[in-house]
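Enquirer: this one's structure only:
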């Protein structure tokens, strides 16, 4: 459940974000810039009058973000200015290009939102995930770059093992729809189902699926022992289950940045209980009941969790799950767990 940018942005903005670890959940952001003074500014939260070119507007807002201790000031300013100018980044826009007053006013409006520590994805109301441009809406969790790699690991494993495309795919906790829509694109003949306990997330997934002309089903259902027993959606078997469940230990939630604490769904999408394993355990307990005999379970988890998950499966053989492998993310951290149903 962590972080990214897509291919359109990967050559520039993605590099900036990844180098600065903007999406790391425990990143506190950059320190205050030194020596900057607003003594002569009547309203520092707008671009100064007389500044009309792209570079000057971007630079002034980046400087002000730093002064106000907004994380990733340079990247935030660039993405907002580029968005208003109809681009992903400023890479293809001349720095001396004159910006109209109406666009400057719009840049000021959006930057004022960023000053309130609203995540830039919510400010510009979209974000890239692989080759998808997805609508973003609070409090639905913003897709993190690591999650893009989950799709890559799934594809690589299917290819290396020479597996047939999964006929039925279930995502537990679909959020914005980034993962289930990507899988539906990869496997167009598969039946794809996304579940989320948040109604706003379900509606957002539906809109993003429609935007990308993707057929899938979405249900507003919380995954737990009771719903697995009673809900119709779990009465059919799935060849693959994918989940990026809440996995942050409750005690660590207070360390999250204001962007996350104030605007993302902390209780529903991040809080994983005392050890960060509450929802993960629920999935492990019930997975074999809704997987085919050789079905696969892919989990994105905290880097400290794979060994704990492996031991849980070994100590609870009645769960009928087999641990297959751990995959690393781009930071070389153990991020993804692959398990299979161990039923006869």
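Expert: Happy to help now that I have it. Worth saying up front: this structure is predicted, and the values here are computed from it rather than measured.
Enquirer: use CA for all of it now, contacts and neighbours both
Expert: Will do.
Enquirer: Going along the chain, name the helices of the stretch 1-150 of the chain.
Expert: Remark: helices assigned in the stretch 1-150 of the chain by DSSP state H, counting those that start in this stretch are 13-20, 54-67, 73-84, 101-115, 120-124, 145-160.
Enquirer: what's in contact with the fifth one?
Expert: Helix 120-124 has contacts (C-alpha atoms under 8 Å, 6 or more residues apart in numbering) with 76, 79, 80, 83, 110, 113, 114, 127, 136, 137, 138, 142.
Enquirer: Select the longest strand from this protein.
Expert: strand 291-300 (DSSP state E).
Enquirer: Can you name the residues in contact with that one?
Expert: 1, 147, 150, 154, 237-245, 287, 335-344.
Enquirer: filter those to the buried ones?
Expert: 1, 147, 150, 237-245, 287, 335-343 (16 or more other C-alpha atoms under 10 Å).
Enquirer: Of those, which belong to helices?
Expert: Counted as lying in helices by DSSP state H, out of the buried ones among the contacts of strand 291-300, are 147, 150, 287.
Enquirer: The residues you listed into a markdown table, with extra columns for distance to residue 263?
Expert: A markdown table is the format used below for those (distance: C-alpha to C-alpha, whole Å):
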| residue | distance to residue 263 |
| --- | --- |
| 147 | 20 |
| 150 | 25 |
| 287 | 31 |
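Enquirer: so which of the residues you listed comes closest to residue 212?
Expert: Residue 212 lies nearest to residue 147 out of those, by C-alpha to C-alpha, at 18.9 Å.
Enquirer: Only whichever of the contacts of helix 120-124 are buried, select them in PyMOL.
Expert: Paste this into PyMOL to select the buried members of these, with burial taken from 16+ other C-alpha under 10 Å:
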select buried, resi 76+79+80+83+110+114+127+136+137+138+142
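Enquirer: Next, format the contacts of helix 120-124 as CSV and append distance to residue 326.
Expert: Below are the contacts of helix 120-124 laid out as CSV (distance: C-alpha to C-alpha, whole Å):
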residue, distance to residue 326
76, 34
79, 34
80, 37
83, 38
110, 41
113, 39
114, 37
127, 28
136, 30
137, 32
138, 31
142, 24
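Enquirer: Comparison target below:
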């Protein structure tokens, strides 16, 4: 039998040869999953031996990762903010960059919101993270995909937030009744022409409907959802939008034209301008 430390050492160069930048981390996550321990426990228990069944599962996991399937999709779960979320083929794989949306809401919302709306909720990640930070708030998430709505509901229950989160099937604010103190969204924003150059983990495993923005410049969803957000936001309400690389100036202009004030752009940890936010007049 192989030990967990030896398994990590064996997988790391294989993943690196496949072009995976996070080779050692991914190896640790997969080995820990089949061993039934936390990834950090590999350092504490390096001589723990894998069972035959665990080795067989690891071989399958390794094959999939070498094919550039994301670890989260292999394991069926992803950590986001302080939550552990189920992921599925109908939604984007939540990424750390999107946590910038949570940070902006927490910084800009001076009083706890009563109601939060998440447009294009996917896994429910943004809404559920905000509800975990605002224990008195309730929220609504909308999505066009029935499988996404079902997944978001399961994640709400998984996180103990099912009683405060409602997920609706529909386009943007269709069927939604305001007002909300906070509206958030991570809409599709990648121009279709850019899809072929994305990392295989994204272009081959995230659904195109959640990636490709409307209109040639990828900004079509913002042109639609910003006016809709105005209609359901309370006076003084906050809108926070995730944006793609280089899109912050254009989205800022769209929000300004819709009447938002005190517009701000926030970079993610990688230095990319990732969020545009603004307040409706009180």
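Expert: That came through fine. What you see is a predicted model, and the numbers here were worked out from it, not measured in a lab.
Enquirer: Could you quantify their similarity as a TM-score?
Expert: Overlay of the two chains. TM-score (TM-score structural alignment, normalised by the length of structure 2): 0.91; 278 aligned residues with a C-alpha RMSD of 1.9 Å.
Enquirer: Tell me how many other residues crowd the residue mapped onto residue 114 of structure 2 from structure 1.
Expert: Superposed on structure 1 with TM-score structural alignment, residue 114 of structure 2 falls opposite residue 167. With neighbours defined by other C-alpha atoms under 10 Å, the count for residue 167 of structure 1 comes to 15.
Enquirer: Isn't residue 167 of structure 1 up against residue 236?
Expert: No: with contacts defined as C-alpha atoms under 8 Å, residue 167 of structure 1 does not count as touching residue 236, sitting 11.7 Å away.
Enquirer: Pull the contacting residues for the residue positioned nearest the centre of structure 2.
Expert: Geometric centre of structure 2, nearest residue: residue 94, 2.4 Å, by C-alpha atoms, centre = their mean. By C-alpha under 8 Å, 6+ apart, the contact set of residue 94 of structure 2 is 78, 80, 123, 125.
Enquirer: That one maps to what in structure 1?
Expert: So, by TM-score structural alignment, residue 94 of structure 2 is matched to residue 143.
Enquirer: Pick out whichever of the ones in helices among the buried ones among the contacts of strand 291-300 of structure 1 sits closest to residue 328 of structure 1.
Expert: Closest to residue 328 of structure 1, out of all of those and judged by C-alpha to C-alpha, is residue 150, at 9.5 Å.
Enquirer: my guess is the closest one meets residue 334, correct?
Expert: No: assessed by C-alpha under 8 Å, residue 150 of structure 1 is found out of contact with residue 334, at 11.8 Å.
Enquirer: what residue of structure 2 matches up with residue 97 of structure 1?
Expert: Superposed on structure 2 with TM-score structural alignment, residue 97 of structure 1 falls opposite residue 48.
Enquirer: isn't that match right up against residue 1?
Expert: No: applying C-alpha under 8 Å, one finds residue 48 of structure 2 not in contact with residue 1, separated by 9.7 Å.
Enquirer: Of those two, which one has the most company?
Expert: Comparing residue 48 of structure 2 with residue 1 by other C-alpha under 10 Å, the one with more neighbours is residue 48, at 16 against 9.
Enquirer: need the contact list for the match of residue 97 of structure 1.
Expert: Counting by C-alpha under 8 Å, 6+ apart, residue 48 of structure 2 has contacts 3, 4, 5.
Enquirer: Can you report how many residues lie near the second one?
Expert: For residue 4 of structure 2, the count of nearby residues is 25 (other C-alpha under 10 Å).
Enquirer: Identify the residue of structure 1 aligned to it.
Expert: Matched by TM-score structural alignment, residue 4 of structure 2 corresponds to residue 54 in structure 1.
Enquirer: How many residues are close by the aligned partner of residue 207 of structure 2 in structure 1?
Expert: Counting by TM-score structural alignment, residue 207 of structure 2 corresponds to residue 265 in structure 1. Neighbours of residue 265 of structure 1 under the rule other C-alpha under 10 Å: 19.
Enquirer: Residue 147 of structure 2 too?
Expert: Residue 147 of structure 2: 17 surrounding residues under other C-alpha under 10 Å.
Enquirer: which parts of stretch 30-49 of structure 2 are buried?
Expert: 30, 31, 32, 33, 34, 35, 39, 42, 48, 49.
Enquirer: ok, now stretch 198-216 of structure 1?
Expert: 198, 200-209, 214-216.
Enquirer: Tell me the one of the residues you listed nearest residue 324 of structure 1?
Expert: residue 216 (28.0 Å).
Enquirer: what about that closest one, distance to residue 300 of structure 1?
Expert: Distance, residue 216 of structure 1 to residue 300 of structure 1, using C-alpha to C-alpha, to the nearest Å: 21 Å.
Enquirer: for the stretch 101-250 of structure 2, what spans make up the helices?
Expert: Assignment of helices within the stretch 101-250 of structure 2 using DSSP H, counting those that start in this stretch yields the ranges 125-133, 146-158, 200-203, 208-211, 220-232, 248-257.
Enquirer: could those helices go into TSV alongside distance to residue 17 of structure 2?
Expert: Converted to TSV, these look like this (distance: least, C-alpha to C-alpha, whole Å):
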stretch	distance to residue 17 of structure 2
helix 125-133	32
helix 146-158	34
helix 200-203	15
helix 208-211	27
helix 220-232	38
helix 248-257	35
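Enquirer: Packed most tightly, which of these would that be?
Expert: Burial of the helices of the stretch 101-250 of structure 2 is given as mean neighbour count (mean count of other C-alpha atoms under 10 Å); helix 125-133 ranks first at a mean of 23.
Enquirer: what range in structure 1 matches that one?
Expert: Helix 125-133 of structure 2 covers residues 178-186 of structure 1 once aligned (TM-score structural alignment).
Enquirer: That stretch vs structure 2, mean deviation?
Expert: Stretch 178-186 of structure 1, aligned to structure 2 and superposed, deviates on average by 1.1 Å (mean C-alpha distance after the TM-score superposition for structure 1).
Enquirer: what's the offset of that stretch from the middle of its chain?
Expert: 14 Å (C-alpha atoms, centre = their mean, to the nearest Å).
Enquirer: for stretch 141-158 of structure 1, same thing?
Expert: The chain centre lies 10 Å from the centre of stretch 141-158 of structure 1; the measure is C-alpha atoms, centre = their mean.
Enquirer: Kindly provide the distance from the aligned residue in structure 2 for residue 300 of structure 1 to residue 120 of structure 2.
Expert: Matched to structure 2 by TM-score structural alignment, residue 300 of structure 1 sits across from residue 242. According to C-alpha to C-alpha, residue 242 of structure 2 stands 12 Å off from residue 120 of structure 2.
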